[in-house]
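Student: Take a look and give me a structure for this.
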Amino acid sequence: MKIYNTLTKTKEEFRPLKPGQITMYVCGPTVYNYIHIGNARSAIAFDTIRRYFEYRGYQVNYVSNFTDVDDKMINAARAEGITVAALAERYIAAYKADTAALNVKPATLNPRATHEISAIIDFIAELINKGYAYEAGGDVYYHTKKFAHYGELSSQNIAELEEGASDHLNDDEQQRKEDPIDFALWKGQKQSDELAWDSPWGKGRPGWHIECSVMSTKYLGDTIDIHGGGQDLEFPHHENEIAQSEAATGKKFVHYWMHNGFVTVGADQEKMSKSLGNFVTVHDLLKTTDPQTLRFFMASVQYRRQINYSSQNLTQAQNILQRFKHTLVNVDFRLKDTSSSVASAALSQKLEQTEQKFVAAMDDDLNVQNALAAIYELLPELNANSAAEQADKTTLRQARGRLTAWLAIFGIEADQLTAETDSTDEDAAVIQLVKERDQARKNRDWAKSDELREQLQKMGITVEDTPLGTRWRRD
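Tutor: All right, here's what the predicted structure looks like:
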């Protein structure tokens, strides 16, 4: 299996640190608001990656954090007149509810920054002892230039970074920092109502970047297999994580860096973000959109590619899911009959070929488009065999299992997809018309039969005459 490593800018053969086991850390949300679908894209992308690893037999230790203290949280809590802790609890619960609706598997562990203050202080102290950090007026900064490989992940030029940083510093920061590109590990308390903890450098709170270094190394080890997150985290967040972690441990921090593409909106394909005000929250979207459709829409694009969010693209995803549903219903319907199974070498061969193509595509840096294309080619074969006078029920049953497993990688549960909804008065009317059409066919009243079929078509109902009787479905 090959995955694209952001650090080396190449596809590399994936070799885990321990055979059969994967350590995976994915940066989670800052919990000051509902997540938008750009945030959800990262959760869905890495859940899909995790699920595929598990499909391939790996045991995945998946850690994803909650940043539950930073400037945005302090400002949001202050605006509402509540504590930062109360704000965090609200939006952690909302995040879990929204991602559960999108069938994102719970992480092995969701550590929280405020629960790791002691470990964070110890980590910062280690960096100071090793000469990579310094205290200045109650703050602690990382001495960036002392880390020889700074900028390699995001291909940043140190001189250009220094020039750019100088333009954005206020006078106080300029005086405290030894270098404009140094970044904060610990922020001293500036106002009395700010959330703060005691430390050797006075009351304060951790910087954003140090949290993930501490939580990753604490729960997964000094060196991990995969670190993931959105492309916007490459710099400065992940660059700073590398600098902090490798300076503290003296070991390689991450073997494979993986970053998902942005979600864009509109004809100009502008990146979706809260700062631009062009975002749609998952919380609101789920009120009007089927969660399976949204999940499939996000999961069916290769993780490194950007996704353009639009109602048309959502509709396309919904139509594809309907194709899967239609095939699964056809297979299930045929498997219920009591006729004997007649082997089809062609169908069995096609199923094995599909498995091979699917795995080959997914092993190529999770190329989900090619993987899905392989499955699409199988669907007509399954539909044809399900409707045949003599069906290969043994292979159909195997195909049902494979299709269920493949869809699960994309977060789609086959049984949920095919679940019947409660009958309505309209359903009763359809059933009555289908019965009348069946009777007309028995009476060889073809004109009446055709008339009833047309009536049903106008109601959005497709009628199918199969060897096992008449079936109907909504278009």
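Student: hey, let's count contacts and neighbours off CA atoms from now on
Tutor: Noted.
Student: pretty sure Asn383 is touching Asn330, no?
Tutor: Yes. Using C-alpha atoms under 8 Å, Asn383 makes contact with Asn330 at a distance of 6.4 Å.
Student: List the buried residues in stretch 208-224.
Tutor: 208-217, 220, 222-224 (16 or more other C-alpha atoms under 10 Å).
Student: what's the neighbour count on Asp179?
Tutor: By other C-alpha atoms under 10 Å, the residues close to Asp179 number 18.
Student: List the contacts of it.
Tutor: Contact analysis of Asp179 by C-alpha atoms under 8 Å, 6 or more residues apart in numbering lists 143, 162.
Student: Where does it sit: helix, strand or coil?
Tutor: coil (DSSP: H, G, I helix; E, B strand; the rest coil).
Student: Next, count neighbours for Arg473.
Tutor: The burial count for Arg473: 12, using other C-alpha under 10 Å.
Student: Just to be sure, it is in a strand?
Tutor: Yes. With three-state DSSP as the criterion, Arg473 is located in a strand.
Student: please give me the structure for this one as well, since I'd like to look at both together:
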Amino acid sequence: MHAWPASEVPALPGQGRDLRIHDTATGGPVTLDPGPVARIYVCGITPYDATHIGHAATYNAFDLVQRVWLDTKRQVHYVQNVTDVDDPLLERAERDNIDWTALAEKETALFREDMTALRMLPPRQYIGAVEAIPGIVPLVERLRDLGAAYEVDGDIYFSVESDPHFGQVSHLDAAAMRLLSAERGGDPDRPGKKNPVDPMLWMAAREGEPSWDGASLGRGRPGWHIECVAIALDHLGMGFDVQGGGSDLVFPHHEMGASHAQVLTGEFPMAKAYVHAGMVALHGEKMSKSKGNLVFVSQLRREGVDPAAIRLALLAHHYRADWEWTDQVLQDAVTRLGHWRAAVSRPDGPPAEELVEEIRDALADDLDAPAALAAVDRWVVRQEESGGSDIGAPGVVSRAVDALLGVAL
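Tutor: Below is the predicted model of the structure:
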């Protein structure tokens, strides 16, 4: 599966700072010091509907991570998956009377278009669950051979008790885990399971549903968590720098994925930092496909909204914050974009070197994009009120905003 085209990232004078970011597993900040190649895995979409603002906010956060690393003169090895076979996708395809593969291809293509418009840097590998199945099957077999997996009526489950580090990503108690498991694709009440929250590794073939040859596992399809583990281990290896996604993935997805990988490799931890973006609400409720309260990036684009304004609306909120999308949020971003573009179109302005360092400092401090935007606003106000004599300053500001914030002026 192919990703989307990369927009050029302008080179800036000087060098960025190492990223200090909140780690869910430790509950506090960690300063990441990757080697020459920083490694990041971000969980992708299940393509049964278009990209909504909640998706865009999550991918914007991890786009900033990449930009901070690139500014430190590192390379970035970014991997993202697409869960292109899963119950919600199959259910939507049946509801709309469309082939599930056609639905997945259509929505994945639209996601690529949205990411391109928003200037999100693409992953080096963009891998669908279906194409990863040949690598998933041996991992499930190995977990079974290690005594970490067991069968219930032909389905293969992972035993969370096999990982001594289980629970160290989310730090939830058993009751909370069971509740979230039921809400997020698990089956805690199924008879025969050793632990109610044990997740499925391999689902035996069901009549009328797609299935693949699972060698000794029989025909079936993979569970959600082992999909990402197989892709991450294959392309990044163990101990990569950042495991990213929305905060709704902390449990069960990232907790289970960490345990799968740790049992498979005997190493700990799977990732040096578990980084999670907050949720976006609409009309007082979290934006979600199941509730249908969605604002789609593609619809905003069709209505003529500048993608740069959409991106500025996202950047106006700290990535870890839960916030609400409103018409005013978008209007504020449109207004800000207009001021910024007018400022960089002038022939000169106040010196911009200090502004570049302010943006760098803000982003290195747990991706504080709102502080970075405020720094640019102050430069724009100074230019509007008193002008300036530095003929290179507007160009420096334009390149810095593009390189570090992903906003083309």
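Student: Can you pull the TM-score for these?
Tutor: Remark: TM-score between the superposed chains equals 0.88 [TM-score structural alignment, normalised by the length of the second structure]; 386 aligned residues with a C-alpha RMSD of 2.2 Å.
Student: Give the aligned equivalent of Asn195 of the second structure in the first structure.
Tutor: For Asn195 of the second structure, the aligned position in the first structure is Asp179, judged by TM-score structural alignment.
Student: Now do its match against His168 of the first structure, distance only.
Tutor: Distance, Asp179 of the first structure to His168 of the first structure, by C-alpha to C-alpha, to the nearest Å: 13 Å.
Student: Likewise for Pro29 of the first structure?
Tutor: 25 Å.
Student: So which of those two has more stuff around it?
Tutor: Ranked by neighbour count (other C-alpha under 10 Å), Pro29 of the first structure and His168 place Pro29 first, with 21 against 11.
Student: The counterpart of Ile117 of the first structure in the second structure: what's it in contact with?
Tutor: Under the alignment by TM-score structural alignment, Ile117 of the first structure pairs with Ile133 in the second structure. Contacts for Ile133 of the second structure were tallied using C-alpha under 8 Å, 6+ apart; they are 221-222, 227.
Student: so which of those would you say is closest to Asp163 of the second structure?
Tutor: Nearest to Asp163 of the second structure among those: Glu227, at 18.2 Å, using C-alpha to C-alpha.
Student: Which residue comes closest to the aligned residue in the first structure for the closest one once chain neighbours are left out?
Tutor: The equivalent of Glu227 of the second structure in the first structure is Glu211 (alignment by TM-score structural alignment). Leaving aside its sequence neighbours, Glu211 of the first structure sits nearest to Ala113 (C-alpha to C-alpha, 6 or more residues apart in numbering; 5.9 Å).
Student: Would you mind measuring from the one you found to Ser216 of the first structure?
Tutor: Ala113 of the first structure is 11 Å from Ser216 of the first structure, by C-alpha to C-alpha.
Student: and what of Ala125 of the first structure?
Tutor: Counting by C-alpha to C-alpha, the gap from Ala125 of the first structure to Ser216 of the first structure is 17 Å.
Student: Could you do Tyr303 of the first structure as well?
Tutor: Counting by C-alpha to C-alpha, the gap from Tyr303 of the first structure to Ser216 of the first structure is 22 Å.
Student: same thing with Tyr55 of the first structure?
Tutor: 24 Å.
Student: for Gln306 of the first structure, same thing?
Tutor: Gln306 of the first structure is 27 Å from Ser216 of the first structure, by C-alpha to C-alpha.
Student: Same check on Pro180 of the first structure?
Tutor: For Pro180 of the first structure relative to Ser216 of the first structure (C-alpha to C-alpha), the value is 27 Å.
Student: now Thr223 of the first structure
Tutor: Thr223 of the first structure sits 9 Å away from Ser216 of the first structure, going by C-alpha to C-alpha.
Student: Please apply the same query to Asp415 of the first structure.
Tutor: 36 Å.
Student: Could you do Tyr142 of the first structure as well?
Tutor: Taking C-alpha to C-alpha, one finds Tyr142 of the first structure at 18 Å from Ser216 of the first structure.
Student: Glu239 of the first structure too?
Tutor: 14 Å.
Student: now do Gly228 of the first structure
Tutor: For Gly228 of the first structure, the distance to Ser216 of the first structure - C-alpha to C-alpha - is 11 Å.
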